[in-house]
Structure formats: C-alpha cells, structure tokens
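Peer 1: heads up, no residue letters with this:
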C-alpha cells in the first residue's frame, strides 16, 4: 500500500455485493479503523522517504459515506487515476533522462583518456546520441498525451496513450541510466553520482502503476478498440 505507513486514509478497491452481483468499488478506509493492520514494511531499492507496506484487513466495517464515486464505479475511477499516474511517471522519466544526458555529456567532454576526450570516442559518443534520441522521443510523446488530457479528449484513448508514454519513457530512462553508468565507468557505480542514483531509482518505474507488460497489454487493446490511426496520431 503506497505510503500506507503514514496515510490517515487508505483508498481500497474491493468488490461490493448487491443483488447477487460483485461490483468493483473504491472505499476510503480510515487507517486507524479496527481490523486494519500493517503486517510487513520492508525496505525497497529506491530512497523514497516512506515505504509501501503490506496491509491486512480483517472484518473492517464501513458505511455508505466511505464509498468513493458510487457502487460499481471503481474501475472507471481507477482508470482516471492510472492515466494521471502513468503520465506523471513518464514526465519524471523525461526529466531524469535529461539530467543523465547533461551529466554524461559534461563528463565525456571534460574527461580525457588516452590523450583524447571521452566524447571523441565512438564507444561513448554513440550511446550519448542514442540517449538523446530516447529523451527527445519520450518528451514529444509525453507532451502529446498531456495536450490531449488538457483538451478533454476521449478518456479511454488518453488512457491508452498514457500507457504508451509510461512504457516508452520508463524503458528509455532505464536505457539512459545504464548508458550513463557505463560512460562514467567505475565512478558510475559510486553512490556519489547521479548516474548510480538514477540507475537504482528509475528501475521501479517499469513496475509500479502497472508493469511494462501491463502497459503493452493496454496499448495492444487500445490499438484494437480505438484504432491504429487514433493511437498513432
């Protein structure tokens, strides 16, 4: 549960039963309600100040006022949440890629090896070019999804494109971080460098708010349901 160790209210997706039907519904659960407990709060690879504990709910009693958005509307609300979160992750990755490229280019220009600057070696300059292409493409994709969101485009189409942006940008940021560590060499593995920190911190962006595999599934379904032209233009 994200920030479950410090949250006052926990948003939970659960099935509500009504008329013999199971309805996906969001509930606002007070963290101090009887039956709510943290059963594990293990450290993660990244350095976020608050963890993601595993929580257990035992006979927790709620009222109608704890329902968010009405019975059975949980998946629609979750889709809106995922759209925003996935676009936010894409934006974070775009910024991270730019920082990594700035650090790597500065190092490659000023560091000499064998009488030549690192950037004069194709083994360094070509990966920098690949990272620049990744960052530029990711930025354009992220901005396009943000534009569609601001314009009030079809939420389901935007949801598919946000998944595409998260997929591309998170994978591209991972590639950029790996290249940066390689360009810095041994220094890239030191905890004093941005390359090492980003290499470690960015890994989770291919996992949370839906793994890369889930994003591929969403994009593939969007291609089928919304059409190729809608997804690519």
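Peer 2: All right, it came through fine. Model, not experiment: these values are computed from the prediction. Numbering: from 1, shown residues only.
Peer 1: switch to C-alpha atoms for all contacts and neighbour counts from now on
Peer 2: Fine.
Peer 1: which strands and helices sit next to the longest helix along the chain?
Peer 2: Looking across the chain with DSSP state H, the single longest helix is helix 74-110. The contact analysis (3 or more Cα pairs under 8 Å, 6 or more residues apart in numbering; DSSP states H and E) places helix 74-110 against strand 21-30, strand 116-117, helix 122-150, helix 155-184, helix 194-201.
Peer 1: mind listing what's buried in whatever helix or strand comes next after the last one?
Peer 2: Remark: after helix 194-201, the chain's next helix or strand is helix 212-226, criterion DSSP states H and E. Neighbour-count burial for helix 212-226, with 16 or more other Cα atoms under 10 Å as criterion, is recorded at 212, 215, 216, 218, 219, 220, 222, 223, 226.
Peer 1: put this beside the first:
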C-alpha cells in the first residue's frame, strides 16, 4: 500500500493547523459574502505554500509535487475555494513560467508570485472553446516588437483580484501549413490597456475563489512576453493540465475527508429513536461507503503524484492522472450527496457546512478536464480508438 513519508505527514499537520486557525472560523461568512480574503492568501504565501515546488533561487522551497498535493488537500478539507486558489496560483500561475519561461521572465515574475504577495492566472477557456482548446479564437498578431491581443476568456481563476499581477493566455498566433491554428501562450500584465477583468461570476460554489471573464481589445504587450516556444502553446497547456488533474484530485480528497469528519461527528451526536443515528445501519453503512471512497481516492491521487516526482514515463503519468482525477472527483460529488442525506433537513441549511460542500463539489467534475474527457483519455491509454 502506498504511504506518504513522515515528512509529508508532518507537513500535513502544519497546513491543517493553519487552515483550522486562519480559515475555518471565517469561512462561512466569507462564503456568504463572496469575499476573497487577500490577507489570508498572503499568509498562505508567508507559510511557504505558493513556493513549495519552486527552486530556492526564486524564493521557493524546492519541494516535490506530492507536498503541494498535501497542502491542497488540507486547505480543501476546510474550504474548497481556498484550495483551488492555491492550486491555481501554483499549477496555473507559477508552474508555466517556471517550466517554459526565460531566465529574464522568471526573475521578473516569480519572486512575488512564489512569496504569495501576488497571483497569476492562466487564460485558456473561451465562450466557444473549453475541452476543445484547439477552437481558440483569441488572436495575437505581431506588430513590430509587440503582440496585439484581441479576444475573450472565461472562468479564469485568480485573474481579477487586487493582487493579480498577470494572466498567461493561449492565443492564435498564425496558421500552420496543414491549415490548423498555431497556438502560443503570452503573458499579459494586469493594468495593460485593453485588458479588462470583467465583474466576477455569481457561482454555484467556490464563492471565495476569485474567478472572472476576461476581455482583450487591441491589448499590446512586448514581443518578449511570449511564454515558451511560439506555436507550442497547446502542448504546454496539455502538460500543465496533467499536473492540474492530480492537484484537483487532491482537492477532491480533502472534500471527501471533510464529509467523513462531519458525518461521523453528527452521527454520534444526533439522537433519534432512543440513541445516536450512527448506530443505525442505514446511516453507518453510508458513512462506511464514504470512507472506502476516501481511501481509494487518496491512494490513486498520491500514487499519481509519486509518479510525477519519480519522473515516470509521461504516458504512464497521464494515464494515472486521469484515473485519479475521474475517480476522486466523482467520489467527492457522491460523498457530498451522502453527507447531505445523513444530515437530513439540516443538510439543506446553509448554517451547516455540508450544504457548502454540496455546492462546491460539482465543479470538480468539470474543471481541468471534464469526467467525459478523462474517460476518453483513459480509453485511449488502453489502446481504444475512441474519438
């Protein structure tokens, strides 16, 4: 059986203590107000969470991917929205610059991002291009020594907060010989004329997360803001998503753990028909099923994370990442439904956290590749000619 190291478990305690102290007492109020707590996000940076995988020369800890997943799980156990804030800040903000950026780009952007004093987003999804990222319509044309960007993005995390410093976007930068779109990635700093983060969404869940649609109108940035090789943006995006799928699985594990914790507590306290409801098999067996989903999801997630850290062949890692993401996220949706049922009428009331868990869960099956996309990728990995 796969087990985390003692160092990872010690680190888990540090993050759990932070989440219990700095987040749990306020999370219900923040959720109700749709408030993005900048001060707490920066405290996450002070704790070193944003810099977990970044090298020391940029102010990071030089840690492994598994450590990041532990942090995401523990934040997600208390609040999913702040868990995705960390995942987005590192996986979608820092990691593309760290992986594909020039040394000059790294020196310019990474120190503040790694310190958690600033945030960065990654603009991929568009009104007409989600899972079909090749249908990207945002365009970037080279005019002298500047890119001129026009288009729109939607559902972009960490893109419009008061501490957002830039958003990296995918854009069509030309046409290949075969007629397909040439997709590249370009970094656009906040405050650039023509770049607008529109009003935040009124979402079903993740109320605390900063999420905006973005628009670009004749937005000019220096040519050197190209991130990575021109025309390799689609490949860079796919590699970024592979890591992100494991991170989302870790977020789902935290949510299942929260459901188990709340249901065990409630089933021992709630009295009905002469005793605690937890002694009734109808309740106890549902909670037992959640525990099975939790242990299986955790094992799949950290097995995939360990493969990433060990430098496993990309094909094997991609397969494991999709399996972990599919199983853990669908289990999380099921676990929140069960938890709401265990709480009965109280589970339908916003004063109980399981109501928030229920709202927060559904997006896990959609973001970083829908469940349908994961099934397609898993089937392809088995050699099936699925389209």
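Peer 2: Okay, I see it. Keep in mind the model is a prediction, meaning the values are calculated, not measured.
Peer 1: about what we covered before: nearest to residue 98 of the first structure, out of the helices and strands packed on helix 74-110 of the first structure?
Peer 2: Relative to residue 98 of the first structure, the nearest member of these by Cα to Cα is helix 122-150, separated by 6.6 Å.
Peer 1: I'd like the distance from that closest one to the chain centre, please.
Peer 2: 16 Å (Cα atoms, centre = their mean, to the nearest Å).
Peer 1: now stretch 40-47 of the first structure
Peer 2: On Cα atoms, centre = their mean, the centre of stretch 40-47 of the first structure falls 17 Å from that of its chain.
Peer 1: That stretch: end-to-end distance?
Peer 2: End-to-end distance of stretch 40-47 of the first structure (Cα to Cα, to the nearest Å): 18 Å.
Peer 1: Which positions within it qualify as buried?
Peer 2: For stretch 40-47 of the first structure, a neighbour-count test (16+ other Cα under 10 Å) marks nothing as buried.
Peer 1: contacts for it?
Peer 2: 5, 51, 52, 53, 54, 55, 200, 201, 204 (Cα atoms under 8 Å, 6 or more residues apart in numbering).
Peer 1: returning to what we had before: between which two of the buried residues of helix 212-226 of the first structure is the distance greatest?
Peer 2: Top of the distance list for those (Cα to Cα): 212 and 226, 20.2 Å.
Peer 1: Residue 39 of the first structure belongs to a strand?
Peer 2: Yes - Residue 39 of the first structure: assigned to a strand according to DSSP: H, G, I helix; E, B strand; the rest coil.
Peer 1: I figured it was touching residue 54, is that so?
Peer 2: Yes - using Cα atoms under 8 Å, residue 39 of the first structure is in contact with residue 54, at 5.8 Å.
Peer 1: what's the neighbour count on residue 40 of the second structure?
Peer 2: 14 (other Cα atoms under 10 Å).
Peer 1: What helix or strand is it located in?
Peer 2: Using DSSP H and E, residue 40 of the second structure falls in helix 38-46.
Peer 1: hang on, the earlier thing: deepest-packed of the helices and strands packed on helix 74-110 of the first structure, please.
Peer 2: Each of those was scored by mean neighbour count; the highest is helix 155-184, a mean of 25, by mean count of other Cα atoms under 10 Å.
Peer 1: now that helix: which residue numbers in the second structure?
Peer 2: Following TM-score structural alignment, the aligned partner range for helix 155-184 of the first structure in the second structure is 314-343.
Peer 1: mean shift of the matching stretch relative to the first structure?
Peer 2: When the first structure is superposed, stretch 314-343 of the second structure averages 1.2 Å from its matched positions, counting by mean Cα distance after the TM-score superposition for the first structure.
Peer 1: got it, and stretch 288-297 of the second structure?
Peer 2: Looks like 0.9 Å for stretch 288-297 of the second structure (mean Cα distance after the TM-score superposition for the first structure).
Peer 1: ok, now which ones touch residue 74 of the first structure?
Peer 2: Residue 74 of the first structure touches 13, 24, 25, 26, 68, counting by Cα under 8 Å, 6+ apart.
Peer 1: quick one on the thing from earlier: which residue range of the first structure does the helix holding residue 40 of the second structure align onto?
Peer 2: The aligned range for helix 38-46 of the second structure is empty, by TM-score structural alignment.
Peer 1: for that helix, which positions count as buried?
Peer 2: 41, 42, 43, 44, 45.
Peer 1: again, but for stretch 198-211 of the first structure
Peer 2: Across stretch 198-211 of the first structure, burial judged by 16+ other Cα under 10 Å covers 198, 199, 200, 201, 202, 203, 204, 205, 206, 209, 210, 211.
Peer 1: now swap in stretch 94-113 of the first structure and tell me
Peer 2: 94, 96, 97, 98, 99, 100, 101, 103, 104, 105, 107, 108.
Peer 1: In the residues you listed, find the pair that's most separated.
Peer 2: So, the buried residues of stretch 94-113 of the first structure by Cα to Cα: farthest apart are 94 and 108, at 21.0 Å.
Peer 1: if I look at the most far-flung residue of the second structure relative to its centre, how far off is residue 280 of the second structure?
Peer 2: Checked against the mean C-alpha position of the second structure, the extreme residue using Cα atoms, centre = their mean is residue 274, at a distance of 44.1 Å. From residue 274 of the second structure across to residue 280 of the second structure, the span is 11 Å (Cα to Cα).
Peer 1: same deal with residue 44 of the second structure?
Peer 2: 41 Å.
Peer 1: Same question for residue 174 of the second structure.
Peer 2: Distance, residue 174 of the second structure to residue 280 of the second structure, using Cα to Cα: 64 Å.
Peer 1: Pick out whichever of these two has more residues nearby.
Peer 2: Ranked by neighbour count (other Cα under 10 Å), residue 174 of the second structure and residue 280 place residue 174 first, with 18 against 13.
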